[in-house]
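Whatever this is, show me its structure:
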Amino acid sequence: MKISLGPIHYYWSKENIEQFYRSAEHWPVDIVYLGETVCAKRRVMRRTDWLDIAARLTDAGKAVVLSTLALPEANSDLLQLEKICANAHYMVEANDMSAVHLLAGRAPFVAGPHINCYNSETLSLLADLGATRWVPPVELPATTIVMLQNTRPEAMETEVFAHGHLPLSFSARCFTARADNVGKDECEQRCIGDPEGRALFTQEHERLFTINGIQLQSGIPCNLLNEMASMSAMGIDIARISPQLTATESVIQAFHATLNGKYISPEGYDPPVCNGYWHGEPGMKFMSVQGD
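Prediction:
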């Protein structure tokens, strides 16, 4: 099984992004996803900046994939999407059907976790259009993924979101702007002040969600580290780690050690975690692996 580093979901400074990927060049990950997937107003990185990082990661032996927006809203978004899909050097992760349309028949692509693929018919359709890898929606339980594994098209890889705050939904409204009582058009990219999202609590002070611009995430991160053996037995090809500003390297090292028959606890990263969706339970639950 390989380890991938998913796209950054948050709005970081250019300096933080470049330093993060400088470090990632030396991490034991096989695949790195690059690009903005949440909000087109986050313009601290230009397309050429992403391509410069992609070239360095490629030189470091990583397979690079360019990720697309999950919710393109304007003609300018479509123009950027067309440029990404037309690139001749890197595979593309399609995160909505407009990207699938642009990529169909042109080049192999990844069907990202925001594509609503819940059955074998949809998976076969995506394969016919050119998908050679799919990332199941984060709410799919292992039992459903097993069934799809048994009928997936030949040469189709499966990549599972294995660690990080789960991307649950997107909205045309901006949750961060609304929380600060400003309009979306006057947001001034204020989500750059929340480099790991903003916690949303219930009246009982339980962390329920994480708001990240127009994206809503799980309140606590998903962690499938203890499920790696079962994932391998299912024929899962890739485990995806979602970047956080801190402790990402430690998480990757823990997954890498597990794949090599060892177990280490991620240093500096021990918050409450969840894995409920994987077990067919409410997503915020944590289900212990039998024998732990």
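
only C-alpha atoms for contact and neighbour calcs from this point on.
Will do.

quick one: the helices in the stretch 151-292 of the chain?
175-179, 228-234, 248-259 (DSSP state H, counting those that start in this stretch).

out of the ones you listed, deepest packed?
Neighbour counts (mean count of other CA atoms under 10 Å) averaged over each of these peak at helix 248-259, with a mean of 21.

can you list the helices of the stretch 151-292 of the chain in a markdown table and add distance to Thr202?
Shown next, in a markdown table, are those (distance: least, CA to CA, whole Å):
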| stretch | distance to Thr202 |
| --- | --- |
| helix 175-179 | 15 |
| helix 228-234 | 32 |
| helix 248-259 | 27 |
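
can you tell which of those helices is closest to Leu79?
Among the helices of the stretch 151-292 of the chain, helix 175-179 comes nearest to Leu79, with 25.3 Å by CA to CA.

contact partners of the closest one?
The contact list for helix 175-179 (CA atoms under 8 Å, 6 or more residues apart in numbering) reads 183-184, 186-187, 190-191, 198, 211-216.

go with 10 Å
Applying CA atoms under 10 Å, 6 or more residues apart in numbering, the external contacts of helix 175-179 come out as 181-191, 194, 197-198, 200, 210-216.

Same question for stretch 198-207.
175-176, 179, 191, 208-213, 216-220, 284.

if we take the residues you listed, which one ends up nearest to Ala257?
Closest to Ala257, out of all of those and judged by CA to CA, is Ile220, at 23.2 Å.

Hmm, Pro271 and that closest one touching each other?
Yes. Counting by CA atoms under 10 Å, Ile220 touches Pro271, with 7.7 Å between them.

quick one, which of those two is more surrounded?
Ile220 (22 against 8; other CA atoms under 10 Å).

Distance of that one relative to Leu168?
Separation of Ile220 from Leu168 (CA to CA, to the nearest Å): 12 Å.

quick revisit: put the buried members of the contacts of stretch 198-207 into a PyMOL selection.
The following PyMOL line selects those of the contacts of stretch 198-207 that are buried, judged by 16 or more other CA atoms under 10 Å:
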select buried, resi 175+176+191+209+210+211+212+213+216+217+218+219+220+284
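
Quick one: distance of stretch 81-98 to the chain centre.
16 Å (CA atoms, centre = their mean, to the nearest Å).

Identify each buried residue in it, please.
Buried residues in stretch 81-98 (16+ other CA under 10 Å): Leu81, Glu82, Ile84, Cys85, Tyr90, Met91, Val92, Glu93, Ala94, Asn95, Asp96, Ser98.

And the second one, how close does it get to Pro243?
With distances defined as CA to CA, the gap from Glu82 to Pro243 amounts to 26 Å.

what does the last one give?
Distance, Ser98 to Pro243, by CA to CA: 25 Å.

cool, and Leu78?
Counting by CA to CA - Leu78 and Pro243 are separated by 26 Å.

More neighbours: which of the two?
More crowded of Leu78 and Pro243, by other CA under 10 Å: Pro243, with 22 against 15.

here's the other one to compare against:
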Amino acid sequence: MKFSLGANQYYWPAKQTQEFYQQAANSNADIIYLGETVCSKRRELRLKDWLELAKQLASSNKQIVLSTMALLEAPSEVSLLKKYCDNGDFIIEANDVGAIEYCRQNKVEFVCGQAINAYNSPTLKRLIAMGMQRWVTPVELGRDWIKNILSEMDELNLRDKFEVETQAYGHLPLAYSARCFTARSENRSKNDCELCCIKYPSGRIANSQDQQELFVLNGIQTMSGFCYNLINDVSGMQDVVDIIRISPQAEDTFAILDDFIAQHKSPTYKKLANNHSNGYWHKIAGMQTI
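As a prediction, the model looks like this:
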């Protein structure tokens, strides 16, 4: 079992981001994802900064993956995507079908990101033929669904052609929109957002009318209101998942990572916080907990 730090979903100042990845270099993560996946207006770090950071982190004997945007809306974003894919040193996490096609055309190996709707074995078979080396499962897929797909891939003699990675901690990215909900929450338009999401290092909670934490607004991204936490399901993941992903948090990311690693070595029951859930993994409503 390996452990990864997914690409940071939030918008942090450059100094905070640099300090986070300095800690990541000394962490127990096996794989680190880098890059902006949510909004191209977030430019505290640009491509050259991400590449420089990637080279620094690669010296710490970790696999470095460059993550691409999940929603492309302008020619400039497509141009930037191509530069990511043409970096020549690091594998790509493709979060858009256009990125996958560009990688296929240029024979660049890629990770199929969780923003890609890959839900069955025919899709995975096609992605493998296009160069996929790893499948990050869509957030709503549970253990049984994943296990059934992998059984079908076994029958096709393709299971050994790719790795399986699942997010096990963090607010789940549920949807992307052309509109910016964080800006709207401040009565701003997207074009006049003033990059206000940098004020919310963990996103902005949107409660229901009965004050339930329903969603987290993160720019154009809508995330789950509850934090997904599979700490008690690590032992049950070992026969279906190769890599456990921890999504970066504004606080305690590396303590959480170490807790998951310890749980892998010696499972013990952990009481989940009231605003944590594991429903999707158990094929029930995502906000529920077993």
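
re earlier: tell me which of the helices of the stretch 151-292 of the first structure sits nearest to Val29 of the first structure.
Nearest to Val29 of the first structure, of those and by CA to CA, is helix 248-259 at 7.5 Å.

The closest one maps to which residues in the second structure?
Helix 248-259 of the first structure corresponds to residues 253-264 in the second structure, going by TM-score structural alignment.

My guess is Met1 of the second structure contacts Gln263. True?
No. With contact defined as CA under 10 Å, Met1 of the second structure does not reach Gln263; the gap is 11.6 Å.

Now list whatever residues contact both of these two.
Val234.

List the contacts of Lys285 of the first structure.
Counted by CA under 10 Å, 6+ apart, Lys285 of the first structure has contacts Ile220, Cys222, Pro272, Val273, Cys274, Asn275, Gly276, Tyr277, Trp278, His279.

Distance-wise, check the aligned residue in the second structure for it relative to Ala14 of the second structure.
Aligned counterpart of Lys285 of the first structure in the second structure: Gln288 (TM-score structural alignment). In this view, Gln288 of the second structure and Ala14 of the second structure are 36 Å apart by CA to CA.

Next: Val240 of the second structure.
From Val240 of the second structure over to Ala14 of the second structure (counting by CA to CA), the distance is 37 Å.

Then Ala175 of the second structure?
Taking CA to CA, one finds Ala175 of the second structure at 26 Å from Ala14 of the second structure.

Among the helices of the stretch 151-292 of the first structure, which comes closest to Ala127 of the first structure?
helix 228-234 (19.8 Å).

How about residues contacting that closest one?
Here helix 228-234 of the first structure has contacts from 1, 142-143, 145-147, 149-150, 160, 162, 224-225, 236-239, 255, 258-259, 261, using CA under 10 Å, 6+ apart.

Need the nearest residue in space to Ile100 of the second structure, chain neighbours excluded.
In space, and not counting its chain neighbours, Ile100 of the second structure is closest to Ala94: 5.9 Å by CA to CA, 6 or more residues apart in numbering.

The one you found: what's it in contact with?
Contact analysis of Ala94 of the second structure by CA under 10 Å, 6+ apart lists 37, 66-70, 81, 85, 100-103, 109-116, 132.

taking the residues you listed one by one, which sit in helices?
Leu81, Cys85, Ile100, Glu101, Tyr102, Cys103 (DSSP state H).

will you turn those residues into CSV that also has distance to Glu155 of the second structure?
Rendered in CSV, the data for those read as follows (distance: CA to CA, whole Å):
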residue, distance to Glu155 of the second structure
Leu81, 35
Cys85, 32
Ile100, 25
Glu101, 26
Tyr102, 29
Cys103, 27
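
From the residues you listed, pick the one nearest Ala24 of the second structure.
For those, the residue nearest Ala24 of the second structure by CA to CA is Cys85; the value is 23.3 Å.

Contacts only, for the closest one.
Here Cys85 of the second structure is in contact with 66-68, 91-94, 99-100, 102-103, 106, 108-110 (criterion: CA under 10 Å, 6+ apart).

And Asn218 of the second structure, by the same measure?
Applying CA under 10 Å, 6+ apart, the residues near Asn218 of the second structure are 9-11, 38-39, 173, 176, 180-183, 197-198, 200-205.

do that again at 8 Å, thanks
Gln9, Tyr10, Phe181, Thr182, Cys197, Ser202, Gly203, Arg204.

Relative to the second structure, what is the average displacement of the longest strand seen in the first structure?
The longest strand of the first structure (DSSP state E) is strand 157-164. Taken against the second structure, strand 157-164 of the first structure registers an average deviation of 0.5 Å after superposition, with mean CA distance after the TM-score superposition for the first structure.

and the contacts of Ala94 of the second structure, which of them are in strands?
Going by DSSP E, the strands hold Leu66, Ser67, Phe110, Val111, Cys112, Met132 from the contacts of Ala94 of the second structure.

Go through those and say which is closest to Pro122 of the second structure.
Nearest to Pro122 of the second structure out of these is Met132 (CA to CA; 13.3 Å).

So which residues of the stretch 101-250 of the first structure form strands?
109-111, 131-134, 157-164, 167-170, 198-201, 207-212, 215-218, 222-223, 238-241 (DSSP state E, counting those that start in this stretch).

about what we covered before: how close does the match of helix 248-259 of the first structure sit to the first structure?
Counting by mean CA distance after the TM-score superposition for the first structure, stretch 253-264 of the second structure comes out at 0.8 Å.

So which residues lie in contact with that stretch, not counting its own?
Against stretch 253-264 of the second structure from outside (CA under 8 Å, 6+ apart): Phe3, Ala24, Ser27, Asn28, Ala29, Ile231, Asn232, Val234, Ser235, Ile246, Ser247.

burial of the last one, as a residue count?
By the measure other CA under 10 Å, the count of residues near Ser247 of the second structure is 22.

My guess is it contacts Gln167. True?
Yes. Ser247 of the second structure lies in contact with Gln167 (CA atoms under 8 Å); the separation is 7.1 Å.

so what sits against both of those two?
The contact lists of Ser247 of the second structure and Gln167 share no entry, where a contact means CA under 8 Å, 6+ apart.

From the contact counts, what lies against the longest strand of the first structure?
Under the contact criterion of 3 or more CA pairs under 8 Å, 6 or more residues apart in numbering; DSSP states H and E, strand 157-164 of the first structure touches strand 131-134, strand 222-223, strand 238-241.

mean offset of the last one relative to the second structure (after superposition)
The superposed strand 238-241 of the first structure is, by mean CA distance after the TM-score superposition for the first structure, a mean 0.3 Å from where its aligned residues fall in the second structure.

ok, now which ones touch Cys227 of the second structure?
Counting by CA under 8 Å, 6+ apart, Cys227 of the second structure touches Tyr169, Gly170, His171, Leu172, Asn275, His276, Ser277.
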